[in-house]
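Asker: Return a 3D structure for these sequence lines:
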Amino acid sequence: MSDSPQVQVSVLMRREPVQGPMARWQSHRWVLDDVVLHEAGFGDEVRCLRETEDHAQWLFPNWSVALFPDDAEGYWLNATSPTPCWFVMWRMIDHEGHAPRAEPQAVSLSYHDAGRWLDAQETVETIPAPADVVQWALAFAQHHYVPEVKKRQRPQSFRGLTDRFGQPASVSTTDKRKGGAGQGA
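Answerer: As a prediction, the model looks like this:
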């Protein structure tokens, strides 16, 4: 794939009954159950781990999560947040002859990836990442992330005045523009 450092993960998705007033419109929902480091014993095939009338759990193995130098800020933002996490973007997929199921489309450790997916109206869920993965991402981010140098902002009092159309405007403290009665008398 690429020379970027990466880790293989497996995603678990869960179908569960909906509780409370929302159950009037939707009997079940899909949620992200877990993201775990991939193990050879998981294989490479998507499979149902368990299914009942109310619950189901599906395994989506062998997802690559790569780190890229140009997204180091996104990893740094995640790794230094109070709860560093995996970001999983998933979609409902129809399968002929079967009920639709939630399937992951991408997994990332970058805040920027998650933001782009959310901006595109995708479903994104998070789950806490293990400490060793967070340290791995943080070390990568610290090596590649260069914070942008902030330029000093000029005080607002020195900005030129403009009207709402962007034309130069002036402010006067004299009474030279009092209209109406009393002028020219």
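Asker: Going by C-alpha atoms from here, please, whenever you check contacts or count neighbours.
Answerer: Fine.
Asker: list the buried ones in stretch 132-151?
Answerer: By neighbour count on 16 or more other CA atoms under 10 Å, the buried set for stretch 132-151 is Val133, Val134, Trp136, Ala137, Leu138, Ala139, Phe140, Ala141, His144, Tyr145.
Asker: ugh, typo on my part, it should be stretch 94-102
Answerer: Buried residues in stretch 94-102 (16+ other CA under 10 Å): Arg101, Ala102.
Asker: any idea how far whichever helix in the chain runs longest is from the chain center?
Answerer: The helix that spans the most residues within the chain, counting by DSSP state H, is helix 131-144. In terms of CA atoms, centre = their mean, to the nearest Å, the centre of helix 131-144 is set 18 Å apart from its chain centre.
Asker: Equivalent analysis for stretch 119-132, please.
Answerer: For stretch 119-132 - counting by CA atoms, centre = their mean - the centre lies 6 Å from the chain centre.
Asker: Straight-line length of that stretch, end to end?
Answerer: This stretch, stretch 119-132, spans 29 Å end to end (CA to CA, to the nearest Å).
Asker: How about that stretch, which residues are buried there?
Answerer: Val124, Glu125, Thr126, Ala129.
Asker: To compare against the first, here's the next sequence to fold:
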Amino acid sequence: MNPSTLQDAPLLPQRLAVSVILEKRPSISRWADAYWTATGVVVGTNEHHTVTLLHEQDGIQQYLYPGLSVSLHRDECDGYYHNLQSPQPGCYIIANLAADGTPSPYIVTLSFDEANSYLQGSAEVYAVPIPPELYRWTEAYVLEHYAPEKKKKRRLTDWQNDNDRGH
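Answerer: Here you go, the predicted model:
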């Protein structure tokens, strides 16, 4: 391939705009008024940067949280690769909880390792299936920037004939 072809090839964006859909359900617990869960991630920009009620039925409300993005980083490629190879590739939504239990999402990641690090802290982490657009984008990024390491076979030690240990 000649160098001019490489220069003309479109670069993958490292960041994509997304919105998150969270669902609020009445709680059956006496300790909380509502139960929140994530139901999806939508790729693309939204002109409105305010939380919008999308749907309400039987006390269940779905809200769109716009203005977020997903970023890919080369040092996380191993995590992206394993996420894409898993039986259920996921998108992880990181949120802070207000005093009343209302979530405020602030990060969307495709790295299980990053999501797990937030889970170890005080953040709420929701997992949803990865949308096809994010899957294809992440797959292209991983193919461009990552080569899984081949597993090396360990050399087995013969413990029965090991006289060097003084046993």
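Asker: average gap between the longest helix of structure 1 and structure 2?
Answerer: Superposed on structure 2, helix 131-144 of structure 1 shows a mean distance of 1.3 Å to its aligned residues (mean CA distance after the TM-score superposition for structure 1).
Asker: Which residue comes closest to the aligned residue in structure 1 for Val20 of structure 2 once chain neighbours are left out?
Answerer: The alignment partner of Val20 of structure 2 in structure 1, by TM-score structural alignment, is Val11. Nearest residue to Val11 of structure 1, sequence neighbours excluded (CA to CA, 6 or more residues apart in numbering): Val35, at 4.6 Å.
Asker: that older thread, distance to Arg154 of structure 1 for the buried residues of stretch 132-151 of structure 1 - can I get that in TSV?
Answerer: Shown next, in TSV, are the buried residues of stretch 132-151 of structure 1 (distance: CA to CA, whole Å):
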residue	distance to Arg154 of structure 1
Val133	42
Val134	38
Trp136	40
Ala137	36
Leu138	34
Ala139	36
Phe140	35
Ala141	31
His144	30
Tyr145	27
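Asker: can you map out the helices along structure 1?
Answerer: For structure 1, helices defined by DSSP H occupy the ranges 72-79, 111-119, 131-144.
Asker: packing partners for the last one?
Answerer: In this case it means helix 131-144 of structure 1. Judged by 3 or more CA pairs under 8 Å, 6 or more residues apart in numbering; DSSP states H and E, the packing partners of helix 131-144 of structure 1 are helix 72-79.
Asker: right, so of the helices of structure 1, which gets closest to Arg50 of structure 1?
Answerer: helix 131-144 (27.8 Å; CA to CA).
Asker: Read off where that closest one ends up in structure 2.
Answerer: Under TM-score structural alignment, the match for helix 131-144 of structure 1 is residues 132-145.
Asker: rewinding a little: between the buried residues of stretch 119-132 of structure 1, which is closest to Glu73 of structure 1?
Answerer: Of all these, Glu73 of structure 1 sits closest to Ala129, with 17.3 Å by CA to CA.
Asker: gap between that closest one and Ser10 of structure 1?
Answerer: Ala129 of structure 1 is 13 Å from Ser10 of structure 1, by CA to CA.
Asker: Now list whatever residues contact both of those two.
Answerer: Here Ala129 of structure 1 and Ser10 share the contacting residues Val35, scored by CA atoms under 8 Å, 6 or more residues apart in numbering.
Asker: Go ahead and confirm Ser73 of structure 1 touches Phe140.
Answerer: You called it Ser, but residue 73 of structure 1 is Glu. No: in this structure, Glu73 of structure 1 is not within contact of Phe140 by CA atoms under 8 Å, at 10.1 Å.
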